[in-house]
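>>> any chance you can model this:
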Amino acid sequence: MSEGNHSSVTEFILTGFPGLHPEYYGLTSAVLFFVYFLTVVGNATVLFLFATNRSLHKPMYYIILNLSVCDILFSTTTLPKIISKYWFHSGAISFTACFIQMYFVHCLGTVNSFILFLMALDRYMAICHPLRYPNVLTNSTILILSISAWTIASALCSRLVIVAYPLPYCASNIINHCYCDHIGITMLACTDRAPYGFPAFLTAMVTLLGPLAFIIFSYICIIVAVSKTAHSQGCLKSLSTCSTQLIIISLYYLPRCFVYLASNVGITFNADVRIVVIMLYSLAPPMINPLIYCLRAKDMRESFLKQFRRITIPKKGQVSALKKS
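Down below sits the predicted model:
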């Protein structure tokens, strides 16, 4: 990797939201910090509940554990820098740091896609093949599949960085985004983007559409299987279990596929709209996921309430003891 290729560019400038008026910088940074705080606290709570309750050591919760780790890492990779831009007016990021951020953005996004695939697989086996579920999806199976997901994602995204890093960057260093990503960086290269842009696009589509195809197939099978059940209560319960996952999956996949396709087939739209859409599908699911799973998953909800009572009941006991004294 010769430094001469990019000697004229030593850092990149993240524009954030290009049309945002300076008077809203403080409010924007506060909102982003609040989103980051909720994301970290919510997902850290899931990790804490999993670590302190053996009743949660089941395949589905191992998948949620991976999702929480991925969400914390993604938010920590992307949000602090853009918060500092609006809080401290510091939008510059070093050349190498930008590529490191790009690696984690795409790696964690790919892992997230694979984890959603595992989540759909878990629901498919639990509802369509309940008798085989305990033998097929064991904790060790989920562990192997999770490690495979992280390994494959790391290998694919390492290749993106290895190919993009040595390209000649000799013109603009302004990235119209809130964080460094492959499209935003490579658009600035002083060379034809096609030889490396298309393979990157193909990789993105495979990692997105491959899991999405199975997710669609699995939920069609689930709906068919549930519709054949005689008990309407069981039917509604099964659909309720899957409905929240479908919302998260739709929020993750649909806007992402649209942005990737639009960027590569020449469809253009307002930069602010594009960035807002990307930030919504990037930051909303990590913030919402813990709330959904803590409220909808029975074991996790009971575990959370048990921990909450342990904190509040002693305090009430201390107050009554003080009154007696």
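>>> CA only for contacts and neighbour counts going forward, please
Fine.
>>> hmm, Leu167 and Ala189 touching each other?
Yes - counting by CA atoms under 8 Å, Ala189 touches Leu167, with 6.3 Å between them.
>>> now the second one, please; I'll put the structures next to each other:
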Amino acid sequence: MSERNSSRVTEFILTGFPGLHPEYYGLVSAVLFFVYLLTVIANAGVLFLFATNCCLHKPVYYIILNLAVSDLLISTTTLPKIISRYWFKSGIISFTGCFVQMFFVHYLGSLNSFIFFLMAFDRYCAICHPLNYAIIVKNANIHILSLTAWILSSSFPLNMLIRAYPLPYCGSNVINHCYCDHIGITVLACTDRTPYALPAFASAMVVLLVPLAFIVFSYCSIIMEVTKIAGFKNRLKSLSTCSTQLIIISLYYLPRCFVYLASVVGITFSAAVRIVIIMLYSLGPPMVNPLIYCLRAKDIRESPYLYSVE
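Coordinates of the predicted model:
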């Protein structure tokens, strides 16, 4: 492939939701803007509460802090562009900008998976090893593990970016999605994408399934440990300490596993339905996670700033 041909594509076009009638563009952009605004306000509120309330400076809330920052970043990476697609009818994204967006989409998705791993680790130590909890799960250790998660999460998407960016893109520049992702971009390459798709798929499975395997193990261990506690109320109290994290983790993993399993067993979706499902599990949790923190986390719920607002 000549250099001239491989440099034809200088920008990409995001289609958004396929088949959406133009008369609904204004409504869709308004809904997406509302989702983005609520996500920013809710997660910024969590950051504000953390910064102004010393009683939240505990390991479990440092983990939640990381999740709030990640949720803010993933929404800011994806939503403004798709909002402008329908609000200003501008679906064009530069060649480099598309790859930058692709990197952050996969980077922050990987990061969330590792953060949920830390959440499960926190509850596992608290219930299964309560006597050693204060020693194992302390602020310094959570800071180290969180920093490791932020650094380690970049390796997989960086490898995708390095392999996908130099490919020759000389044909269609239309991406049938609301944002740039690895599959959406590489299917447009004028070459066989199999050598690039398989390592990317393997990396995605590692990032998704390894933390998920530990999460399943930890909560199975927690349930077994709780059954040893005398009294139904005591068991329920122990399980309630996990409920917040379990809800958040379920919102992240269950829809993703459903989509992957559906493709394995041969269940197919139209492009529009598939994109709607992806958008729901990508952008829904960042919006509702802070609400779950405030409703279920006692220290946040009892924050004096919440009462002052009321």
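>>> TM-score for this pair?
Superposed pair, TM-score by TM-score structural alignment, normalised by the length of the second structure: 0.95. Supporting alignment: 309 aligned residues with a CA RMSD of 1.8 Å.
>>> all strands of the second structure, in order?
11-14, 92-94, 174-175 (DSSP state E).
>>> how far away is Tyr252 of the first structure from Leu20 of the first structure?
According to CA to CA, to the nearest Å, Tyr252 of the first structure and Leu20 of the first structure sit 25 Å apart.
>>> in terms of neighbours, single out the busier of these two.
Higher neighbour count among Tyr252 of the first structure and Leu20: Tyr252, with 23 against 12, using other CA atoms under 10 Å.
>>> adding mean neighbour count, write the strands of the second structure out as a markdown table.
Output for these, formatted as a markdown table (neighbours: other CA atoms under 10 Å):
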| stretch | mean neighbour count |
| --- | --- |
| strand 11-14 | 20 |
| strand 92-94 | 17 |
| strand 174-175 | 19 |
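>>> for Tyr24 of the second structure, find the nearest of those strands.
Nearest to Tyr24 of the second structure, of all those, is strand 11-14, at 16.8 Å by CA to CA.
>>> average offset between that closest one and the first structure?
Its matched residues in the first structure lie on average 0.6 Å from strand 11-14 of the second structure after superposition (mean CA distance after the TM-score superposition for the first structure).
>>> so how far is that strand from its chain's centroid?
23 Å (CA atoms, centre = their mean, to the nearest Å).
>>> so what secondary structure elements neighbour that strand?
When contacts are defined as 3 or more CA pairs under 8 Å, 6 or more residues apart in numbering; DSSP states H and E, strand 11-14 of the second structure sits against strand 92-94, helix 95-128, strand 174-175.
>>> rerun at 7 Å
In terms of contacts (3 or more CA pairs under 7 Å, 6 or more residues apart in numbering; DSSP states H and E), strand 11-14 of the second structure is packed against strand 92-94, strand 174-175.
>>> could you find the closest non-adjacent residue to Arg296 of the second structure?
Spatially, and ignoring its direct neighbours in sequence, Arg296 of the second structure is nearest to Thr244 (5.8 Å; CA to CA, 6 or more residues apart in numbering).
>>> ok, Ala200 of the second structure next?
Met160 (6.3 Å).
>>> does that neighbour really touch Phe201, like I thought?
No - with contacts counted by CA atoms under 7 Å, Met160 of the second structure stays clear of Phe201, the gap being 10.0 Å.
>>> those two: who's more crowded?
Between Met160 of the second structure and Phe201, Met160 has the larger neighbour count (other CA under 10 Å), namely 21 against 14.
>>> the second structure: which residue goes with Leu145 of the first structure?
Aligned by TM-score structural alignment, Leu145 of the first structure pairs with Leu145 of the second structure.
>>> mind listing what the nearest residue to Leu167 of the second structure once chain neighbours are set aside touches?
Nearest non-adjacent residue to Leu167 of the second structure, counting by CA to CA, 6+ apart: Ala189, 6.2 Å away. Neighbour list for Ala189 of the second structure: 167-169 [criterion: CA atoms under 7 Å, 6 or more residues apart in numbering].
>>> redo these as a markdown table? Include distance to Met287 of the second structure and neighbour count.
Formatted as a markdown table, those follow (distance: CA to CA, whole Å; neighbours: other CA atoms under 10 Å):
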| residue | distance to Met287 of the second structure | neighbour count |
| --- | --- | --- |
| Leu167 | 35 | 18 |
| Pro168 | 37 | 21 |
| Tyr169 | 35 | 22 |
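>>> let me have the residues you listed in TSV, extended by distance to Arg235 of the second structure.
Below are the contacts of Ala189 of the second structure laid out as TSV (distance: CA to CA, whole Å):
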residue	distance to Arg235 of the second structure
Leu167	56
Pro168	59
Tyr169	58
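>>> any idea how far the closest residue to Thr10 of the second structure other than its chain neighbours lies from Pro166 of the second structure?
Among residues not flanking Thr10 of the second structure along the chain, Phe95 sits closest, at 5.2 Å (CA to CA, 6+ apart). Noted for Phe95 of the second structure: a distance of 11 Å to Pro166 of the second structure, by CA to CA.
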